[in-house]
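> Please work out how this folds:
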Amino acid sequence: MTPSASSSGTVIHEVFGRAYERGEQPALIDLRGGHVYGYRSLVTEVTRAASGLVRRGARRDQVVGVHVSTAGTQTVALHTVLAAGGVAAPVDPGLGAEEVAERLRECDARMLITTPDLAGTAIAAADGSRVRQVVSLGPALDTIDFRGLLVLEPIALPALDAERQDALALPGGARLTHAGLLARMDELDAPVGLKESDVVLSTWPPGDGADLPALVGLAVSKGALIVAAGPGDLPGHGYDAGVTVLTGPGGALERVG
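Just a heads-up that it's a prediction; the model follows:
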């Protein structure tokens, strides 16, 4: 299953449009999560899981909370929601159950994707919101295993309108369309002009904003490699990993070397 041609101009089309031709070239190294995502396997997992969400009743424009602990899991979960025609609501993983529930109520989420380490908080938050299904990227009690979405009978993914279709539900009721998220990707790219040969070191943790999704989307769309790290994840200095672009505060990117 490939991104739908009828979704041209959307985040999914722009980010993954050349993923298959890049094969298993690494797209994202998630040091905190301990995973390496290749281009082909990443787009395959996202589109198959999106089909599974639709099979499980996810509807176009439905809000799905993304309550995960690493950049890699946020990337998989968020793009799965977008490919299914939904609106992703990033949730700060540092919030407590009642705060997560408040966030889910604010955006009227009906589904929540989490990780096993946050599943207890996610389940408690779901009980205080209108969420009826909690999907976990890994086995966790009282959740739907994300891997199960990948084996459901494939179904066509919905066509999307980049200008009108919301991509992200942000705190305070703000929304960002697919076109708006692509515009944010362009803003991040302006100072550095990412190339396929670049290695981007990101120290931005998953949160409730648009910058990390925009950064990962930008890097993948350009064919670059993004290394997502937290404090202490890299032995020595980031330059040792061949890094050419660093992230800074306030959504800034800086070319080095």
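> C-alpha from now on. contacts and neighbour counts both.
Noted.
> all helices of the stretch 151-257 of the chain, in order?
Along the stretch 151-257 of the chain, counting by DSSP state H, counting those that start in this stretch, helices occupy 178-189, 211-222.
> Now do the last one: which elements does it pack against?
Using 3 or more C-alpha pairs under 8 Å, 6 or more residues apart in numbering; DSSP states H and E as the contact definition, the elements that helix 211-222 packs against are helix 11-16, strand 26-30, helix 71-83, helix 178-189, strand 225-228.
> could you give the angle of that helix to strand 26-30?
Calculated by axes from the mean of the first three to the mean of the last three C-alpha atoms, to 10 degrees, helix 211-222 forms an angle of 150 degrees with strand 26-30.
> what residues does helix 211-222 touch?
11, 14-18, 27-28, 39, 71, 74-75, 78, 181-182, 184-186, 188-189, 194-196, 200, 204-206, 225-226, 251 (C-alpha atoms under 8 Å, 6 or more residues apart in numbering).
> Filter those residues down to just the buried residues.
Neighbour-count burial (16 or more other C-alpha atoms under 10 Å) applied to these gives 11, 14-18, 27-28, 39, 71, 74-75, 78, 181-182, 184-185, 188-189, 194, 200, 204-206, 225-226.
> returning to that earlier point: any chance of the helices and strands packed on helix 211-222 in JSON lines, with distance to residue 107 too?
Below are the helices and strands packed on helix 211-222 laid out as JSON lines (distance: least, C-alpha to C-alpha, whole Å):
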{"stretch": "helix 11-16", "distance to residue 107": "21"}
{"stretch": "strand 26-30", "distance to residue 107": "28"}
{"stretch": "helix 71-83", "distance to residue 107": "15"}
{"stretch": "helix 178-189", "distance to residue 107": "17"}
{"stretch": "strand 225-228", "distance to residue 107": "28"}
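> Pick out the residue closest to the middle of this structure.
residue 75 (2.6 Å; C-alpha atoms, centre = their mean).
> which ones are touching that one?
Residues near residue 75 by C-alpha under 8 Å, 6+ apart: 213, 216.
> At which residues are the strands of the stretch 101-250 of the chain located?
111-114, 133-136, 144-145, 166-169, 175-177, 199-202, 225-228, 245-248 (DSSP state E, counting those that start in this stretch).
> Next, the structure of the following sequence, for comparison with the previous one:
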Amino acid sequence: MIYRSPHPEVPIPEVNITQATLGRARARGSRPAVIDADTGRTLSYARLASALSAASVGLARQGLRPGETVVLDLPNVPEYPLVAHSVLAAGGVVAPVPEQLPESLLARLLHHSGARYLVTDPARLPRGLAASRGTGVRQVLTVDARVTDEDRRAAPGPQAADEAVPFSSLMSPGGPTDTAPPAPGPGDLAVLGYGGSQAGLPRAARLRHHNLVAGTLQLVVTADIRTEDRVATTLPFGHPFGFGGVLNHSLCLGATLVTAARPDLADFLAMVERHRVTVAVVGPPMVRALAEDPLVSQYGLGSLRLVVCTGAPLAAATALACRLRTGAVVKQAYGLAEAAPATHFHALAEQEGEYGSVGPCLPWTQCRVVDPPSGADRVPGDPGELLVRGPQVASEYHGGPAGGHPPTGDEDGWVRTGDIAFADELGRFHVVDRRTDLITVRGRPASPRRVEDALLRHPAVVDAAVAAVPGRTATGYVVLRRPVSDDELHDHLAELLPPHQRAVAPCRVEHIPRTAAGRVLFARLDGRALRVRRVEGT
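Here you go, the predicted model:
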């Protein structure tokens, strides 16, 4: 069964993503495009347009050729849209780093992407200089001119990349022969989309300008962000939804981005209060904090009208609790690195009173739910693997320096998402779990997310994550606000879950590390939490 979007389709213009996103920037004049949450420093749309034009010429003067890759290893700084779109306007390919990587993984990403340039900031510069050695990187640039001798000494090396160039220097006047590089076309490669990864280098989807334009417009017509909004996010701009669903989407509408490099809960709440943020795009951990954390009551969040949650499944009860406490409408979005950036958005969550769904397909998007082994279509209400296709979905993966780019989907364009989901009778989709995260307990499949949601319903549990263990046992890592016995937790699960799903060994930890999008970093859990005690389920 093929599910189609209920939203009306509108034409997709034949332009590149910079033209679609910032083509009207000069006309928006002094309207703020980006505000730095910490300093209040503001970049207007007119200044952004002028700087972008100068920087794209400067990149060409620096030696960037059309089709060459520039890796962006940056926090959410005000310069991020300037850097990204000047590279794109110059015909380059942007490879945003989705999360801060260790040096070894950053080096692998630089090699895999075929990067010729790396743009970073002073805090990450020593790691970037070290990672670039032995790769094809010709030059490292930094968004801040404060490059010290200490920064350089931290990662000495013989190649020219050790002399980091301030990105701002690209905007200095050039010679009389400097001209704007030719604008890329809709079919030209624009982004190498790397998804988050815990174990190693993830695959990169080859997204073309028309993919990005389609993905931006799909959200413009469904996601309820407005020109007058101030938008903040805890997602990195390097995250697929952070780049497409926040940065490009907001700038296309003429909204204002409020940026913070590494906001914790207190930083985020202060940013919302101080800058009158109206839209927050966050992962499930922040929604849960907004719903439950006592710190929230110390800040004025009256400006906040919309919370968009993405990156991992969000329980309906948590979304509703956030709605009732903050007064902001909570809507879920679903996307993947192969899309640019989303395939689903629940625009009518408030009207329908359904907070646990990611909604129907976006415009021009089609979906199926299939049995993973056989590929047979599932009926509504029956979980299976979610398949997607649409104009925002990449058609191939990056094959690395050797080329040979493999297709993302089958011969009919269907891309396997790796997520288990089901569609309800109204065509709204509900994401259950990652297919690779499903666990087998006593020979029967079990959903870690369902067990986590059950644990979180206990009043003493602040956070929870469930990991697979070979054999009959799974481990439930829990953060507690007060002491509670294993027997009490087991009795609690027995009220909510079938017998095979409650065979969970509780393991108490002080903190569950997660990405900004909410995915659990099991490899970073405290070593004490990795000990598993066998529990005999009933």
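> Quantify their similarity with the TM-score.
The TM-score (TM-score structural alignment, normalised by the length of structure 1) is 0.86; 248 aligned residues with a C-alpha RMSD of 2.5 Å.
> for the helices of the stretch 151-257 of structure 1, which one sits closest to residue 63 of structure 1?
helix 178-189 (14.2 Å; C-alpha to C-alpha).
> Show where that closest one falls in structure 2, residue numbers please.
With TM-score structural alignment applied, helix 178-189 of structure 1 matches the range 209-220 in structure 2.
> Look up the average distance of the matching stretch to its aligned counterpart in structure 1.
Using mean C-alpha distance after the TM-score superposition for structure 1, stretch 209-220 of structure 2 ends up 2.0 Å from its aligned counterpart in structure 1, as a mean over the superposed pairs.
> re the thing from before, can you tell me which of the helices of the stretch 151-257 of structure 1 is most buried?
Highest mean neighbour count of those: helix 211-222, a mean of 23 (counted as mean count of other C-alpha atoms under 10 Å).
> quick one: that one to helix 71-83, angle?
80 degrees.
> corresponding residue for residue 256 of structure 2 in structure 1?
Checking with TM-score structural alignment, residue 256 of structure 2 has residue 225 as its match.
> ok, its match - contacts?
With contacts defined as C-alpha under 8 Å, 6+ apart, residue 225 of structure 1 is in contact with 26, 27, 28, 29, 196, 197, 198, 199, 200, 219.
> ok, which stretches of the stretch 251-400 of structure 2 are strands?
Counting by DSSP E, counting those that start in this stretch, the stretch 251-400 of structure 2 has strands at residues 256-259, 279-282, 306-309, 329-335, 342-345, 366-370, 384-389.
> Mind putting the ones you listed into TSV with distance to residue 504 of structure 2?
Output for these, formatted as TSV (distance: least, C-alpha to C-alpha, whole Å):
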stretch	distance to residue 504 of structure 2
strand 256-259	40
strand 279-282	29
strand 306-309	28
strand 329-335	29
strand 342-345	33
strand 366-370	29
strand 384-389	24
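> just to revisit the earlier point, from the contacts of residue 225 of structure 1, which is closest to residue 7 of structure 1?
Closest to residue 7 of structure 1, out of all of the contacts of residue 225 of structure 1 and judged by C-alpha to C-alpha, is residue 219, at 20.0 Å.
> now the longest helix along structure 1, how far from the centre of its chain.
Longest among the helix segments of structure 1 by residue count, using DSSP state H, is helix 39-55. In terms of C-alpha atoms, centre = their mean, to the nearest Å, the centre of helix 39-55 of structure 1 is found 12 Å from the chain centre.
> Kindly name the residues of structure 2 that line up with the next helix or strand after it.
Scanning forward in sequence from helix 39-55 of structure 1 by DSSP states H and E, the next helix or strand is strand 63-67. Aligned using TM-score structural alignment, strand 63-67 of structure 1 spans residues 69-73 in structure 2.
> Quickly note the distance from the residue nearest to the centre of structure 1 to residue 155 of structure 1.
Distance of residue 75 of structure 1 to residue 155 of structure 1, given as C-alpha to C-alpha, to the nearest Å: 22 Å.
> Surely residue 20 of structure 1 is in contact with residue 38?
No: counting by C-alpha atoms under 8 Å, residue 20 of structure 1 stays clear of residue 38, with 9.8 Å between them.
> Residue in structure 1 paired with residue 47 of structure 2?
Counting by TM-score structural alignment, residue 47 of structure 2 corresponds to residue 41 in structure 1.
> Its match contacts residue 24, correct?
Yes: taking contacts as C-alpha under 8 Å, residue 41 of structure 1 lies within contact range of residue 24: 6.8 Å.
> got a list of what the residue in structure 2 that residue 155 of structure 1 lines up against touches?
Residue correspondence to structure 2 (TM-score structural alignment): residue 155 of structure 1 is matched to residue 179. When contacts are counted by C-alpha under 8 Å, 6+ apart, residue 179 of structure 2 touches residue 57.
> hang on, the earlier thing: dump the strands of the stretch 101-250 of structure 1 to JSON lines, plus distance to residue 212 of structure 1.
Output for the strands of the stretch 101-250 of structure 1, formatted as JSON lines (distance: least, C-alpha to C-alpha, whole Å):
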{"stretch": "strand 111-114", "distance to residue 212 of structure 1": "17"}
{"stretch": "strand 133-136", "distance to residue 212 of structure 1": "20"}
{"stretch": "strand 144-145", "distance to residue 212 of structure 1": "25"}
{"stretch": "strand 166-169", "distance to residue 212 of structure 1": "12"}
{"stretch": "strand 175-177", "distance to residue 212 of structure 1": "14"}
{"stretch": "strand 199-202", "distance to residue 212 of structure 1": "8"}
{"stretch": "strand 225-228", "distance to residue 212 of structure 1": "10"}
{"stretch": "strand 245-248", "distance to residue 212 of structure 1": "10"}
